[in-house]
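Q: okay, sequence plus prediction incoming.
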Amino acid sequence: METILSVKGLGKAFKERQIIKDISFEVKRGEIMAILGPNGAGKSTTIRSIMGILYPDEGTVKFHQCEAGKIPRHKIGYLPEERGLYKNVKVMDMILYLAELKDYPIKKAKERALHYLKKLGLEGKEKVSVEELSKGMAQKVQFIGSIIHEPELLILDEPFSGLDPLSQDVFKNEIKELAQSGTAILLSSHQMNMVEEICDRLFMIHRGQRVIEGTMADVKNEYANFKCTIRGNNEASVLERLSNVSRVEQKGNVAVIYLNQDVVVPLWLRRLPETLSIDELSIDRISLHEIFIDIATDQHIVKEGDASYA
C-alpha cells in the first residue's frame, strides 16, 4: 500500500525535558493506525508536530513526499481532542466555514454536509446554533467538519469522547468506511475496546518513546499472553502452583490465571488436576486494555521474549 504519512526520528524537548524521542512510523492509504499511550506519554506532541502546530527539534514529517512546512493542508483532516466550534454559529454555517478554510467547493460541501448530518442522526439541525447541541451532537458536527473536504489523511484525537454507545458504533462504522474508501487514518484514543475493533496497526508510546508497534494480530501474538478464568471454590495458593502460571488474581470464587508466554494451551488444560473445582472455565488472550494498563502503570507483566518491554 502507498505510504501517505511518514514520521522519522521525531524528537521534541521543552525546557530541557525530553517529551518525545526518536518517534518513527508510517500510515498507509486505507489503513487505520492507532497512536496510544498514557497521559503525558507524548501523543499530543507527536500529533501537533505532524500538524505543524509544533516544530520538532529533530526528525522529519512527510505527507507523500512533501515535508512538514509544505504539506497541503486541504489534504489533511484533523479532529482535535479540544473542541473548537464557535458556539453562536449555526451548524451548517460552521461546517461550510470549515470547508471554505480547506478551499473545498461550497456547493459540494453543502451536499456532503446534508448527507452526513442525516447519516449521523442530525437531520434537521442545520439551522440550530452549536451552543444548543449536546456534547455528543457537537462532537458529530466537528467530526463532519474534519472530513467535509475529503482528506487523504485524517487525524482523530479522542474521536469517541462524549458519545453514547450507539453513537460510538456509528462513528466506528464511519471510520471503517472512510478507510475502505482509501483514507489514511491516524487515531488516538483511550478507549482500547474501540481501538482493538477498528485499527489495523498500533504504535504505543511510553515516556516519549516507542514501546510497542505492529499489526493488531502481531501485537496480540507477541504481547498478549493467555489467561484462564475459572469459576469454582479453589484456593489461590493451589492455582499459583500450577505449571506455566505467572500470577493469579482471585475475587471470591472467580480466579483469573495469567499464563506464561510459551504455554501450549491444549496441553496446559489437559494437565489441570482433577481435584480442581470448575463450575465454569474460559480461556483467551489478555486484552489491549490490559496491555495498556500494564505499560501505563509499569507493572512489567507484558514481556517481549524473555525481556520486559521497558
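A: Arrived safely. Treat the numbers as computed from the prediction; the structure is a model and nothing was measured.

Q: contacts, neighbours, all on C-alpha from now
A: Will do.

Q: how close does residue 124 sit to residue 117?
A: Distance of residue 124 to residue 117, given as Cα to Cα, to the nearest Å: 8 Å.

Q: repeat that for residue 96.
A: 13 Å.

Q: try residue 172
A: With the distance defined as Cα to Cα, residue 172 ends up 16 Å from residue 117.

Q: also residue 169?
A: Using Cα to Cα, residue 169 is found at 16 Å from residue 117.

Q: so between those two, which is more surrounded?
A: Taking other Cα atoms under 10 Å, residue 169 and residue 117 do not tie; residue 117 has more neighbours (20 against 14).

Q: list the contacts for that one?
A: Residues in contact with residue 117 (Cα atoms under 8 Å, 6 or more residues apart in numbering) are 123, 125, 126, 141, 144.

Q: take a look at this one as well, against the first:
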Amino acid sequence: MDRTSQTITVEGLTRRFGDFTAVDHVDFTVPQGQMTGFVGGNGAGKTTTMRMIMGVLTISEGRVLWGDRPITAADQRTIGYMPEERGLYPKQKVADQLIYLGQLRGLSARRSRESVMTLLERLGLGERTDDTVESLSLGNQQRVQIAAALMIEPAALILDEPFSGLDPDAVDSMADLLREHTARGVPVLFSSHQLDLVDRLCDQLVILAKGTVRATGTPTQLRGGAPRRHKLVAVRDAGWVRDLSGVTTLDVDGPTAVLDLTGDSEAERQRVLGEVLAEGLRRGGVTELTPIVPPLSEVYREVTA
C-alpha cells in the first residue's frame, strides 16, 4: 500500500445535522513535515472536522485534498487515526489485539508484531504486552491507543486528544515519536485543550470556535510577531523611562517598569531597546531587559471572544 506523505488541505468543509451547522466552511492546511495543533473549546467542531477528513462522517459541503487531488478511501487507510472514542477491546490482551489491528490495516503478521512490540517498548508498555486492556490504567490505555495509530508507518496522523491522561514522561515520549514522523515528512494534526503543550510542540495552530476558523498561523504570528512589550529592572528607580522616545511606559514600580515599544519595524524597536539599555546604564545599571511573551491562552481568549 502506498504510504507517500501528502499535504492535507481542507476547503470549505461543512457539516450540518438537520438545522444545526456543526462545522461551517472551514479552511486550513496541514503541511508535510509539520505538527499542526487543532485548538478549540468543547463543541467547537474539532472532532467533527477530523471525522470528515477520515471519511467517518459525510461532508455536507466542501472537500478534503490529499496533495493536489481529492482524498480517497485508499488514502484514508494510510492515515494513522486516533478517534475521540477509543476503539480497544477491554478483555483482549494488549499485544494480540494490536497485532490483529495491524493486519486489518494491511501489515503482515510478522511486520505487525515487530511494529507493535517496538512501539509498546517505546511507550513504556514493554512489560504489559500480555495484560488485558481493562487491567491497565487510563493513561496506559491511552498509550495503547496511540500505538494503534502509529504502527502502520502512517502517511499522515490525525489524533484527537492524544495527550489526554498522559503523565509528563509519557507526554515526552509521545512528543518524540511525533517529531520522528514529522522529520520524515509526515503531516500531523492533533487536537488538545493543553495550550502550553500545543505552544511547545506545534509548528502552526488552527483555532476553532463555534464551527468556524478564528485564526491560523505559527505561535509567533498569532502573538503578533516579535514581542513589543518588555520588562525592565534597573538598579535604581526606573521612572526615567517615561521620558524616552519610542516607548510607552505601561507601569513603573520602583526599579521595575513595563514598556511597550512603539516603532513600526523590528529594526526600529531594536534601536529603541539599545537606547533604553544605554540610558539605564547611565542611570546606575540595568539587571534585566526581557521581552514579555503573551501566553497562548491569552491569544486564544482574544480570537474566540
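A: Cool, got the structure. Just so you know, these numbers come straight off a predicted model, no measurement behind them.

Q: for the two chains, what TM-score is obtained?
A: Aligned and superposed, the two chains score 0.79 in TM-score terms (TM-score structural alignment, normalised by the length of the second structure); 294 aligned residues with a Cα RMSD of 3.6 Å.

Q: can you give me the strands in the stretch 1-150 of the first structure?
A: Taking DSSP state E, counting those that start in this stretch as the criterion, the stretch 1-150 of the first structure carries its strands at 3-14, 17-28, 32-36, 58-63, 66-67, 76-79.

Q: tell me who's in contact with residue 19 of the first structure.
A: For residue 19 of the first structure, the contact set (Cα under 8 Å, 6+ apart) comprises 11, 12, 13, 41, 42, 45, 207, 208.

Q: equivalent analysis for residue 46 of the first structure, please.
A: Residues in contact with residue 46 of the first structure (Cα under 8 Å, 6+ apart) are 10, 20.

Q: that one corresponds to which position in the second structure?
A: Aligned counterpart of residue 46 of the first structure in the second structure: residue 49 (TM-score structural alignment).

Q: thinking again about what came up before, ok, the contacts of residue 117 of the first structure in the second structure, which still hold?
A: Compared against the second structure with both residues aligned by TM-score structural alignment, their matches' Cα atoms under 8 Å, the contacts of residue 117 of the first structure retain 123, 126, 141, 144.

Q: run a quick neighbour tally on the second one.
A: It refers to residue 126 of the first structure. Neighbour count of residue 126 of the first structure, defined by other Cα under 10 Å: 17.

Q: next: the last one.
A: Residue 144 of the first structure: 22 surrounding residues under other Cα under 10 Å.

Q: ok, it - contacts?
A: Shown in contact with residue 144 of the first structure (Cα under 8 Å, 6+ apart): 95, 113, 116, 117.

Q: what do you get for the third one?
A: Remark: with contacts taken as Cα under 8 Å, 6+ apart, residue 141 of the first structure is in contact with 91, 95, 117.

Q: between the residues you listed, which sits nearest residue 217 of the first structure?
A: Among these, residue 117 lies closest to residue 217 of the first structure (Cα to Cα), at 34.5 Å.

Q: what residue in the second structure is paired with that closest one?
A: Using TM-score structural alignment, residue 117 of the first structure pairs with residue 120 in the second structure.

Q: what's the neighbour count on the counterpart of residue 200 of the first structure in the second structure?
A: Residue correspondence to the second structure (TM-score structural alignment): residue 200 of the first structure is matched to residue 203. By other Cα under 10 Å, the residues close to residue 203 of the second structure number 17.

Q: again, but for residue 224 of the second structure
A: Residue 224 of the second structure has 12 neighbouring residues, counting by other Cα under 10 Å.

Q: distance of it relative to residue 280 of the second structure?
A: On the measure of Cα to Cα, residue 224 of the second structure and residue 280 of the second structure end up 27 Å apart.

Q: ditto for residue 30 of the second structure
A: 46 Å.

Q: cool, and residue 122 of the second structure?
A: Taken as Cα to Cα, the span from residue 122 of the second structure to residue 280 of the second structure is 51 Å.

Q: which one of those two has more residues nearby?
A: More crowded of residue 122 of the second structure and residue 280, by other Cα under 10 Å: residue 280, with 22 against 17.

Q: ok, and what's touching whatever helix or strand the more buried one lives in?
A: Using DSSP states H and E, residue 280 of the second structure sits within helix 266-282. By Cα under 8 Å, 6+ apart, the surrounding residues in contact with helix 266-282 of the second structure are 226, 228, 234, 241, 244-247, 261-263, 286, 289.

Q: spatially central residue in the second structure, please.
A: residue 37 (2.5 Å; Cα atoms, centre = their mean).

Q: residue contacts, the counterpart of it in the first structure?
A: Aligned against the first structure by TM-score structural alignment, residue 37 of the second structure finds its counterpart in residue 34. By Cα under 8 Å, 6+ apart, the contact list for residue 34 of the first structure reads 186, 187, 188, 189, 195, 199, 200, 201, 202, 203, 204.

Q: tell me the secondary structure for the first one?
A: Okay, so that is residue 186 of the first structure. strand (DSSP: H, G, I helix; E, B strand; the rest coil).
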